[in-house]
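Peer 1: sequence and computational prediction follow.
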Amino acid sequence: MCGRFAIHSPTDQIATRFGVVGQLPEFSPRYNAAPLQMLPVIRTHPETKERTLALLRWGLVPVWSKDSTGAARMINARAESVPDKPAFRSAFKKRRCLVPFDNFYEWKKLDAKTKQPYAIGTTSNEKPDAFAGLWEGWKDPSSDEWLHTFTIVTTEANEITNEVHDRMPVILPPTAWAAWLGEDEVGADELVALMRPYPADQTRLWPVHRDVGNVRNDRADLVEPINPA
């Protein structure tokens, strides 16, 4: 799964990297982004076909949900089931997005009581990178207000990330962004083919401070490598 990540690249850098147009949201760096937070997401406008950047809440709420309380359970969507699972199949067809990130975190179990967190990222010199995501709009029946949410697609781990977890988020290279966003006409089989493990030789992993385990901690040194105890 992917339950914590960092996105600290400046908003204007995100916009330039992804070719975003229009007004940019105000967003402070997140070194420990967590579920149910408002985080930057790139989508393609259905009419203008331009890429936009907006803050959506992490944890997808399906359009047919009676309430939003189950969002924390929908922070990830398994690549193997998104084309058919009721919670995700509509978004997979029509509402795919990119979730910019600088690195993500996983925890390696050392013994019965201890886990060591690791940061994971790509070897690319251009940042941020992009998770494959799905987004949804849900209308609160009690207030008639719209809530826009997203989930991150996961797949099997590659040889590097498998050291700490058997799943990893789908990381899309720039060459796949247009297809995933629906800007290029591609079929379901081609989309499924994009949801594969990121190349191990382009993946890096390093131990970080255990303070990242507490969502209240959100500071720059959390992404810095340490010597694990």
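Peer 2: Structure's in. What do you need?
Peer 1: please make it C-alpha for all contacts and neighbour counts, starting now.
Peer 2: Fine.
Peer 1: list the buried residues in stretch 95-103.
Peer 2: For stretch 95-103, burial by neighbour count (16 or more other CA atoms under 10 Å) applies to 95-103.
Peer 1: try this one side by side with the last:
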Amino acid sequence: MCNLYSNTIPATAMRQLFDVAVERDRLGNAVPLPAIYPKHLAPVVRKGDEGKRELVPLSWGFRTTKKSKKTGAIIQPGAWNNARDDKVRSNGLWKQSFEERRCLVPASSFCEAQGRNPATYHWFALKGDEDRPPFAFAGLWQNSRYQGEEGPEEVVTYTVITTTANELVKPIHPQRMPVILKPQDYEQWMDGNADDAFELLEPFNSNEMQIVRSGEGEKSDPAGRLP
């Protein structure tokens, strides 16, 4: 389960990596994001109204109405930041987005916690010539409509798909890890049919990944450097 990741990729590099024309970059003054949590805004690559890719800031986590178990009153909405690969074709929260609104979620690294009180945080990245080569999670997006504390609300959101943990992640998080897509698969994910896209939902090769940082309380870097 992924609840924390980073994206410190410059906007110019994201446009090049994900084949987005400069006029379709909607990020504005994008800044490095060393720690992205559920309900935070972060860059997403999706297909716009004309079917062309665009870079947009969306909020992490599909929203749904949430009620207090004690009082039944509407409280802050739930944020579904992960979608299981084995549920995306059957679960009503994910199904239509999987068929019609797939996206790429640019990232530099992601974090998984191990243990409690205190937890140890492990940051995973890809191997490569760079310190932390950029990559993309397989994602979905939607316009979430729900009941908030003050009445009906809506926000454009995204979620990250997870799959079975590979051999590197498994000792830290035994069950799940985010789906990381290879660049040659971006087009199939964005433009292929549901069957084509589903074929890509598998663990990333552990030999091509590394743990780049571990420690208690290592959830972000106070100096602003990449986790």
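Peer 2: Okay, I see it. Since the structure is predicted, the reported quantities are computational estimates derived from the model, not experimental observations.
Peer 1: looking at the buried residues of stretch 95-103 of structure 1, which is nearest residue 211 of structure 1?
Peer 2: residue 103 (15.9 Å; CA to CA).
Peer 1: just to check, the closest one is in contact with residue 124?
Peer 2: No. Residue 103 of structure 1 is beyond contact range of residue 124, at 11.4 Å (criterion: CA atoms under 8 Å).
Peer 1: how about the helices in structure 2?
Peer 2: Counting by DSSP state H, structure 2 has helices at residues 11-17, 95-100, 186-191, 194-198.
Peer 1: so which of the buried residues of stretch 95-103 of structure 1 sit within strands?
Peer 2: Among the buried residues of stretch 95-103 of structure 1, DSSP state E puts 96-101, 103 in strands.
Peer 1: compile these into TSV and extend it with columns for distance to residue 2 of structure 1.
Peer 2: Below are those laid out as TSV (distance: CA to CA, whole Å):
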residue	distance to residue 2 of structure 1
96	17
97	16
98	15
99	12
100	13
101	12
103	11
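Peer 1: now the two most distant members of these.
Peer 2: Between any two of these (CA to CA), the greatest distance is 20.6 Å, for 96 and 103.
Peer 1: show me where structure 1 has strands.
Peer 2: So, for structure 1 - with DSSP E - the strands run 5-7, 30-33, 38-44, 51-58, 76-78, 96-101, 103-109, 115-122, 129-139, 146-156, 167-169, 203-207.
Peer 1: how about residues contacting the third one?
Peer 2: Spelled out, it's strand 38-44 of structure 1. Contacts of strand 38-44 of structure 1 from elsewhere in the structure, counted by CA atoms under 8 Å, 6 or more residues apart in numbering, are 18, 20, 27, 33, 50-58, 96-100, 181-183.
Peer 1: if we can go back for a sec, so for residue 225 of structure 2, which of the helices of structure 2 sits nearest?
Peer 2: helix 11-17 (17.0 Å).
Peer 1: ok, residues contacting the closest one?
Peer 2: Residues outside helix 11-17 of structure 2 that contact it (CA under 8 Å, 6+ apart): 20-22, 25, 27, 30, 55, 106.
Peer 1: next, the mean deviation of that helix compared to structure 1.
Peer 2: Here the mean offset of helix 11-17 of structure 2 against structure 1 after fitting is 1.2 Å, by mean CA distance after the TM-score superposition for structure 1.
Peer 1: how close does the counterpart of residue 98 of structure 2 in structure 1 sit to residue 152 of structure 1?
Peer 2: Correspondence of residue 98 of structure 2 to structure 1, assessed by TM-score structural alignment: residue 92. For residue 92 of structure 1, the distance to residue 152 of structure 1 equals 11 Å [CA to CA, to the nearest Å].
Peer 1: quick one, which of those two is more surrounded?
Peer 2: residue 152 (28 against 22; other CA atoms under 10 Å).
Peer 1: residues in contact with the more buried one?
Peer 2: Residue 152 of structure 1 sits next to 2, 75-77, 99, 131-134, 169-170 when contact means CA under 8 Å, 6+ apart.
Peer 1: counterpart of it in structure 2?
Peer 2: Under TM-score structural alignment, residue 152 of structure 1 pairs with residue 160 in structure 2.
Peer 1: gap between that match and residue 213 of structure 2?
Peer 2: The value you get for residue 160 of structure 2 to residue 213 of structure 2, if CA to CA is used, is 22 Å.
Peer 1: now the strands of structure 1 as TSV including distance to residue 177 of structure 1?
Peer 2: Putting the strands of structure 1 into TSV (distance: least, CA to CA, whole Å) gives the following:
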stretch	distance to residue 177 of structure 1
strand 5-7	18
strand 30-33	22
strand 38-44	10
strand 51-58	11
strand 76-78	18
strand 96-101	8
strand 103-109	18
strand 115-122	16
strand 129-139	8
strand 146-156	14
strand 167-169	15
strand 203-207	19
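Peer 1: so which of those strands comes closest to residue 217 of structure 1?
Peer 2: Per CA to CA, nearest to residue 217 of structure 1 of the strands of structure 1: strand 30-33, 7.0 Å.
Peer 1: so where is that closest one in structure 2?
Peer 2: Going by TM-score structural alignment: strand 30-33 of structure 1 matches residues 33-36.
Peer 1: contact partners of the matching stretch?
Peer 2: Residues contacting stretch 33-36 of structure 2 (CA under 8 Å, 6+ apart): 4-8, 42, 219-221, 224-227.
Peer 1: have a look at how far, on average, that stretch is from structure 1.
Peer 2: Mean deviation for stretch 33-36 of structure 2: 0.9 Å (mean CA distance after the TM-score superposition for structure 1).
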